[in-house]
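J.: Sequence and predicted structure, then a few things I'm wondering about:
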Amino acid sequence: MAPRPVEERMAQPKVIVNLYPVLPAGGEADHAARRPIGRDAALYHSVLHGMTDIVRAADELGVWGVSTIEHHLHSEGYELAPCPGVINAYWASQLKRARVGAIGYVVGTRDPIRVAEEMAVIDHLAKGRFFAGFARGYQKRWTSILGQYNDVQATMSDGSAADRANREIFEERVDQILACWTQETVAFDGKYYKAPYPYATGVEGFPARAVAERMGAPGEIDAAGAVRRVSVVPATF
């Protein structure tokens, strides 16, 4: 039997086409004349659907995956990508083989349970072709605003106190998201995020505790009727 051609025996690279949605203009003067171009709904609409054309073409070429980013408040028209999950969910309905993902969710500015839920739903829409990416956040304008409830500051990995806190929050969040995907129930007594909340007493007075105790995940409700653990649903595909 003749050996297979070398190109068939070689490991194929995992090519990811990562799209940065930038609103086009005819040079800097035109860009400035149309300020704030980031609010140009018709132009954004065109770029958004043009990105879909690109990922469809990438899918036909056989790339491993396509992805987008997370950035907010770009009135200048650069990196308009506030909702990576929404984009991924739509792309999943348009592609046949390529995986979809975001590189990545800035988790210090987000609730880890919500991220785990959202990504799990997208994974189902993509029929298991979703991949997850996480980032720490380096753009001060929006990271400091959206991260205010955790006191997350943008960082350039400079070793400062803000950088160390950002890293600590990032690592805690990622561990919690992974736990949501891999464990039937979770309880988080983190430095920055706790669940159930309040953690010390659990959630008392939950009206549906009897139903949850009978039909929910084992261990969610304690003997006193308090919510002590939570089951993050759905599970990934």
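T.: Looks like it arrived, so ask away.

J.: Please count neighbours and contacts with C-alpha atoms only from this point.
T.: Fine.

J.: can you give me the helices for this structure?
T.: 6-9, 28-33, 41-61, 84-94, 112-125, 140-146, 161-182, 209-215 (DSSP state H).

J.: And the ones you listed: which comes nearest residue 74?
T.: Within these, the stretch nearest residue 74 is helix 140-146; the backing value is 9.0 Å (CA to CA).

J.: mind listing what's buried in that closest one?
T.: Buried residues in helix 140-146, counting neighbours by 16 or more other CA atoms under 10 Å, are found at 142-144, 146.

J.: Tell me the one of these nearest residue 105?
T.: Residue 105 lies nearest to residue 143 out of the buried residues of helix 140-146, by CA to CA, at 11.7 Å.

J.: Enumerate every residue touching that closest one.
T.: Applying CA atoms under 8 Å, 6 or more residues apart in numbering to residue 143 gives the contacts 109, 137, 152-154.

J.: picking up where we left off before, now the buried residues of helix 140-146 as CSV including distance to residue 54?
T.: Shown next, in CSV, are the buried residues of helix 140-146 (distance: CA to CA, whole Å):
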residue, distance to residue 54
142, 28
143, 29
144, 32
146, 30
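
J.: Could you single out the nearest of those to residue 210?
T.: Checking the buried residues of helix 140-146 one by one against residue 210 (CA to CA), the nearest turns out to be residue 146, at 36.7 Å.

J.: Please compare the first structure with the one that follows:
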Amino acid sequence: MFLMRFTERAYVNYTAEDVKNSPNSAVRLTFSNAHFDPQLGSDLYNTYLDEYEYCEEIGFDGLMLNEHHNTPTCMGATMNLEAAILARTTKKPKIVLLGNPLPIFDNPVRLAEELAEIDMISRGRLVSGFVRGTGVESLATNTNPLHNRERFQEAHDLIIKTWTTPGPFRWEGEHYHFRVVNPFETPLQKPHPPIWVPGTGSPETLEWCAEHHYPFVFLETDPEATIDMKTIYADTAREHGYEPGPEHFGYLLRIHVQDTDEYAKEVGKGYLVGNVGVGRLPMPSDYMFPVGYSGRDPKYLALRERIRSDPFRVGGLDTAGYEAILDANRMIIGSPDTVIRKLRDVLSRVRPGILAVWTNDGSISHKDTMRCLELMGQEVLPALREIGEELELTDPFQKAP
């Protein structure tokens, strides 16, 4: 099982009143950058990079980064810059980008060049994940949400051809037009870096991933719904002549460890002001899912509604629901023994070959984060490796998808 560490790198130096007074009371897209302190931001970026570098020392297989725009909930606005730094300052872990939001790029060839450089600087450790991005990303970059999936797929095809076909060649697509495609730098890994795709289970994306043999990483999805969504991938894979295994699936889960259950539970509340934002005010639905963004295949309406109605989805988290979240194992928080026991149950049900360990977020302090990581290295990661072997959770580097 491949174990990678993740955090959203949140900025929480603002108040609930600030959010309430923003346009549409939204913490994303229209929350003013007047609330941002660059000096604090400088400190936070360096702290987050220090934490990622420590993750190599304690034994994580990968360092996972993501990207969001116009929001304090994720400071990774240009994660490729962070990836380039980690590519140079670390030696062993994979640099896992989950991922670059392809539809918002007007020049995928430039993105292909950036990723090729990261792969070379890291000596071939890049895992290049691609995403459609939330509606916020489309709106923040003035990209028509109606064309989101089309642009995603065409940008992907252009990047793959750029990496694998000697130039110069011409590209005349529906959304991208290049008279000359011929970047001189190409990735170290051949034919190209591994590609993983994260998401919350869009059926159309699951089918597309299965067609391309790409691992799909489920982001905090309900375990039972995840099993149903894996069926969509598996059915499509069989149509294309192969049987998917754990190496085709990943799972992201918030996991925080402290010396005692009681202290871990208190610290873990910090997650609630991370991805949702200080004040935990509901996001306007048209920010995350603007008209034209979501899939419309009628055969998946029931599953899509089930995914959206999940009471623990990001945006519905609140303080009153914290106990329910813990009881349902949607966050695994506690002492090492408690965390290991609960993780065994989740892993046996979901069976991912890739586990993304979301160690901290929101108001969880650097001190508590470092103790969490220390306990991870000492007790949790070794136990997870044993569980992975016991459950035969092969990962993409043990058995190529």
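T.: Cool, got the structure. Please read these numbers as outputs of a predicted model, since none were measured by experiment.

J.: Can you pull the TM-score for these?
T.: Comparison of the two superposed chains (TM-score structural alignment, normalised by the length of structure 1) gives a TM-score of 0.67, and 176 aligned residues with a CA RMSD of 2.4 Å.

J.: Pipe the helices of structure 1 into a markdown table and attach distance to residue 234 of structure 1 per row.
T.: Compiled in a markdown table, the helices of structure 1 are given as follows (distance: least, CA to CA, whole Å):
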| stretch | distance to residue 234 of structure 1 |
| --- | --- |
| helix 6-9 | 38 |
| helix 28-33 | 44 |
| helix 41-61 | 27 |
| helix 84-94 | 15 |
| helix 112-125 | 6 |
| helix 140-146 | 26 |
| helix 161-182 | 9 |
| helix 209-215 | 16 |
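
J.: I'd like to know which of those helices is closest to residue 231 of structure 1.
T.: Short answer: helix 161-182, nearest of the helices of structure 1 by CA to CA, at 7.6 Å.

J.: residues in contact with the closest one?
T.: The contact list for helix 161-182 of structure 1 (CA under 8 Å, 6+ apart) reads 107-108, 112-113, 115-116, 120, 134-136, 152-157, 186, 188, 190, 192-193, 231-232, 235-236.

J.: Trace residue 152 of structure 1 over to structure 2, please.
T.: Aligned by TM-score structural alignment, residue 152 of structure 1 pairs with residue 144 of structure 2.

J.: Could you give the number of residues near its match?
T.: The local packing of residue 144 of structure 2 (other CA atoms under 10 Å) involves 17 other residues.

J.: And the closest residue to it other than its chain neighbours, how close does it get to residue 389 of structure 2?
T.: Nearest residue to residue 144 of structure 2 in three dimensions, chain neighbours excluded: residue 138, at 6.6 Å (CA to CA, 6 or more residues apart in numbering). With distances taken as CA to CA, to the nearest Å, residue 138 of structure 2 is found 41 Å from residue 389 of structure 2.

J.: residue ranges for the strands of the stretch 251-400 of structure 2, please.
T.: Using DSSP state E, counting those that start in this stretch, the strands of the stretch 251-400 of structure 2 run over residues 331-334, 354-358.

J.: Please tell me which residues of structure 1 the last one aligns onto.
T.: On structure 1, no counterpart of strand 354-358 of structure 2 exists by TM-score structural alignment.

J.: ok, and for that strand, which residues are buried?
T.: For strand 354-358 of structure 2, a neighbour-count test (16+ other CA under 10 Å) marks 354-358 as buried.

J.: Does that strand pack against any helices or strands, and if so which?
T.: In terms of contacts (3 or more CA pairs under 8 Å, 6 or more residues apart in numbering; DSSP states H and E), strand 354-358 of structure 2 is packed against strand 2-6, strand 249-257.

J.: okay, these in CSV with distance to residue 301 of structure 2 next?
T.: As requested, these are exported to CSV (distance: least, CA to CA, whole Å):
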stretch, distance to residue 301 of structure 2
strand 2-6, 31
strand 249-257, 23
